[in-house]
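In: Sequence and computational prediction follow.
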Amino acid sequence: MSNRGLIIAERSRDIGDFLVGRLIPFRKKRMIGPFIFIDHMGPVNLGPERYLDVDQHPHIGLATLTYMLEGEIMHEDSLGTKQRITPGSVNWMIAGKGVSHTERTPADLRDGRSLVAHGYQIWVALPKDLENTDPKFYHFGADELPQWQDGSTSFKLIAGNGYGKTSPVPVHSPLFMLEIKTIEDYILDTSNELSGEIGICIVKGSILACDNEIKSGNILVSKVSDVCKIEVKANSHLLLFGGEPFNEERHIYWNFVSHSKRTVDEARESWKNRTFPMMKTDKTYVPLPG
């Protein structure tokens, strides 16, 4: 693949400086900087009889970033963490050598009301020498994250470094994740503001890039140095993410990520045999796929 970039949609297409498509990984682009997986949750209506219940499942070799736009989730894990996440805040779980967790609609919201869940679950691969680190969990409220305005356009730095600011989220390699919301048309210029590969996720609205209009539900991918001028249309909502790519390929199987296929295989067997670190407060178990 050349450095001219991609757009990522269900069938990715090339528009010149970008690839466009839907979320990652996809066939032409496995990672964007250290970001290896992005899952768009919803928006989905919950209740009165159906709520979010993601049973106990494992991770290795990555950090998970949960960012909600609407709705709330209760996170619990094998470290003993119990943390409610609300819109605009960040749950950052470093899986390292192994952690299990569940994600559920909080018990006090299961009262028959109708709810909306809408957010993103993101995996960030760890550097090779930190893949086997001890697992940790961090939570940051929305008011702890750097936020600023450029005219009527608002910015929030969710993780990493960008625009001369640093998020408190303890990342392990050069990366960034930003949220941008526009009220009026806005020319986005990331030159000298972000470092590494860049992905632009259109949550709402649309952008004009290289004479193409790209609408919500797509991701554009490019090198920062290659980015042509991007016009973000009024009342749009973007997530920007990326950073410096790793030198080594990453293997991914289900919820396991590593530069070593052997490590992935060992984690797979450990989960299958239930010798993986497990939660003491939850006895559910999601089996290996297939």
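Out: Good, I have the coordinates.

In: Please make it C-alpha for all contacts and neighbour counts, starting now.
Out: Noted.

In: how deep is residue 165 tucked in, by neighbour count?
Out: Residues lying near residue 165 (other C-alpha atoms under 10 Å) number 15.

In: pretty sure it is touching residue 146, no?
Out: Yes - look at residue 165 against residue 146 with C-alpha atoms under 8 Å: they come within range, at 7.1 Å.

In: Common neighbours of those two, please.
Out: Residues touching both residue 165 and residue 146 by C-alpha atoms under 8 Å, 6 or more residues apart in numbering: residue 157.

In: Second structure follows, compare the two:
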Amino acid sequence: MSNTGLIIEERSRDIGDFLVGRLIPFRKKRMVGPFIFIDHMGPTTIKEGNYMDVDQHPHIGLSTLTFMLEGELMHRDSIGTEQRISPGSVNWMVAGKGVTHTERTPLDLRGTKEFTAHGYQIWVALPKHLEDIDPEFHHIDASSIPNWNDGTAKFKLIAGSGFGKTSPLPVHSELFMIGIKAEDSYTLNVQGELEGEIGICIVTGAIEACNETINEGNMLVSKVEDSCTLILKPGTHVLLFGGQPFPEERHIYWNFVSSSKDKIENAKKLWENKAFPKVSNDHTYVPLPGT
């Protein structure tokens, strides 16, 4: 992406029986536009004794975007939402001043045949003046997400605006998240199509950028105006994400994001004192790290 860009290698870690790859935050790049956190979930085989069960945990100051490529999850939260997510659809939870949620393998898929779970859990920081809004939840079916082709390349506008189109997802800042699958070799030009900083996550396959080949499991970061020509090799799947960065720094501790360290400290105390709103009929509790 020119010599000002970064190539970030996915770092794997285990959460229970799941292997998760952390892409950002990275020590040299804390955010890409308003995107502050990206976890790559799987691909992993879901079977008896290996279900996804993320217990009750809190968030402030951000929106979570869950996007599944394979498999399904059930989302439940403290504002009363119970929403199943299937491949190609989007769950968008706006934490604002504070929300609690869980994500689990749906009950009807437990004890049945094995299946693959593969997706992305993404956090988008809220603008400073919206950090304390009331929590919201939105689900967008796959059929409502803009799709188009350019030759044999297939585009999907998951969130925000780009390439002259806008996703129905109700975002709070200037951003984009776009999936591209290239059946054949495809030259991608983002000049004039996207604005702000850009991250390119290589889900499968490989791309050529600035005379260098970057394989799956890596992410490129640059500014749109600095980007060189990108060539997606046949069979490559990438996610583009980013947008305009905020003028203020964002602080992150565990599941809390804010422009204010004091707000994060307050959220820590509330969670320790079990004073956050609760998910109905769920008595699980993930403690603060180190407690």
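Out: Happy to help now that I have it. Since the structure is predicted, the reported quantities are computational estimates derived from the model, not experimental observations.

In: how about residue 49 of the second structure, what's its match in the first structure?
Out: Counting by TM-score structural alignment, residue 49 of the second structure lines up with residue 49 in the first structure.

In: For its match, what is the enclosing helix or strand?
Out: In the assignment (DSSP states H and E), residue 49 of the first structure maps to no helix and no strand.

In: Now it: closest residue in space, sequence neighbours ignored.
Out: Once flanking residues are discounted, residue 49 of the first structure sits nearest to residue 112: 6.9 Å by C-alpha to C-alpha, 6 or more residues apart in numbering.

In: what about the helices in the second structure?
Out: Along the second structure, the segments classed as helices by DSSP state H run 261-272.

In: And the residue nearest the centre of it?
Out: Closest to where the C-alpha atoms of the second structure average out (C-alpha atoms, centre = their mean) is residue 122, at 1.9 Å.

In: Could you verify my assumption that that one touches residue 38?
Out: Yes - taking C-alpha under 8 Å as the definition, residue 122 of the second structure is a contact partner of residue 38 at 4.5 Å.

In: from memory the match of residue 49 of the second structure sits against residue 113, does it?
Out: No - Residue 49 of the first structure is beyond contact range of residue 113, at 9.0 Å (criterion: C-alpha under 8 Å).

In: Now do residue 67 of the second structure against residue 131 of the second structure, distance only.
Out: 23 Å (C-alpha to C-alpha, to the nearest Å).

In: oh, I was asking about residue 103 of the second structure
Out: As judged by C-alpha to C-alpha, residue 103 of the second structure and residue 131 of the second structure stand 23 Å apart.

In: Next: residue 248 of the second structure.
Out: Counting by C-alpha to C-alpha, the gap from residue 248 of the second structure to residue 131 of the second structure is 12 Å.

In: Name the residue in the two with the higher neighbour count.
Out: residue 131 (23 against 11).

In: I figured the more buried one hits residue 98, correct?
Out: No - counting by C-alpha under 8 Å, residue 131 of the second structure stays clear of residue 98, with 9.4 Å between them.

In: For these two, list the residues in contact with both.
Out: Joint contacts of residue 131 of the second structure and residue 98 (C-alpha under 8 Å, 6+ apart) are 60-61.

In: count of neighbours near the residue nearest to residue 285 of the first structure when sequence neighbours are not counted?
Out: Spatial nearest neighbour of residue 285 of the first structure, chain neighbours left out: residue 56 (5.1 Å); criterion: C-alpha to C-alpha, 6+ apart. The number of residues packed near residue 56 of the first structure is 21, by other C-alpha under 10 Å.

In: quick one: residue 56 of the first structure from residue 25 of the first structure, how far?
Out: 23 Å.

In: Over to residue 205 of the first structure?
Out: Separation of residue 205 of the first structure from residue 25 of the first structure (C-alpha to C-alpha) stands at 23 Å.

In: Please apply the same query to residue 192 of the first structure.
Out: Between residue 192 of the first structure and residue 25 of the first structure the computed distance is 27 Å (C-alpha to C-alpha).

In: got the contact list for residue 206 of the second structure?
Out: Going by C-alpha under 8 Å, 6+ apart, residue 206 of the second structure touches 213-216, 232-233, 236.

In: and if you look at residue 258 of the first structure?
Out: By C-alpha under 8 Å, 6+ apart, the contact set of residue 258 of the first structure is 60-62, 125, 128, 131, 250-252, 264.

In: Same question for residue 203 of the second structure.
Out: 216-217, 236-239.

In: what's the answer for residue 142 of the first structure, then?
Out: Counted by C-alpha under 8 Å, 6+ apart, residue 142 of the first structure has contacts 87-90.

In: 6 Å instead?
Out: Contact analysis of residue 142 of the first structure by C-alpha atoms under 6 Å, 6 or more residues apart in numbering lists 88-89.

In: Mind telling me what it corresponds to in the second structure?
Out: Under the alignment (TM-score structural alignment), residue 142 of the first structure pairs with residue 142 in the second structure.

In: Please apply the same query to residue 152 of the first structure.
Out: Under the alignment (TM-score structural alignment), residue 152 of the first structure maps onto residue 152.

In: Would you mind measuring from its match to residue 232 of the second structure?
Out: Distance of residue 152 of the second structure to residue 232 of the second structure, given as C-alpha to C-alpha: 12 Å.

In: Same question for residue 238 of the second structure.
Out: Look at residue 238 of the second structure and residue 232 of the second structure: by C-alpha to C-alpha, they are 8 Å apart.

In: just residue 62 of the second structure next, same as before
Out: 32 Å.

In: More neighbours: these two, which one.
Out: Remark: of residue 62 of the second structure and residue 232, residue 62 carries more neighbours, 30 against 27, as counted by other C-alpha under 10 Å.

In: The more buried one contacts residue 124, correct?
Out: Yes - using C-alpha atoms under 6 Å, residue 62 of the second structure is in contact with residue 124, at 5.5 Å.

In: got any residues that touch both of the two?
Out: Shared contacts of residue 62 of the second structure and residue 124, defined by C-alpha under 6 Å, 6+ apart, are absent.

In: Now do the same contact list for the residue lying closest to residue 277 of the first structure once chain neighbours are set aside.
Out: In space, and not counting its chain neighbours, residue 277 of the first structure is closest to residue 99: 6.0 Å by C-alpha to C-alpha, 6+ apart. In this structure, residue 99 of the first structure makes contact with 58-59, 78, 277, judged by C-alpha under 6 Å, 6+ apart.

In: separation between the equivalent of residue 99 of the first structure over in the second structure and residue 229 of the second structure?
Out: Under the alignment defined by TM-score structural alignment, residue 99 of the first structure corresponds to residue 99 in the second structure. Distance of residue 99 of the second structure to residue 229 of the second structure, given as C-alpha to C-alpha: 41 Å.
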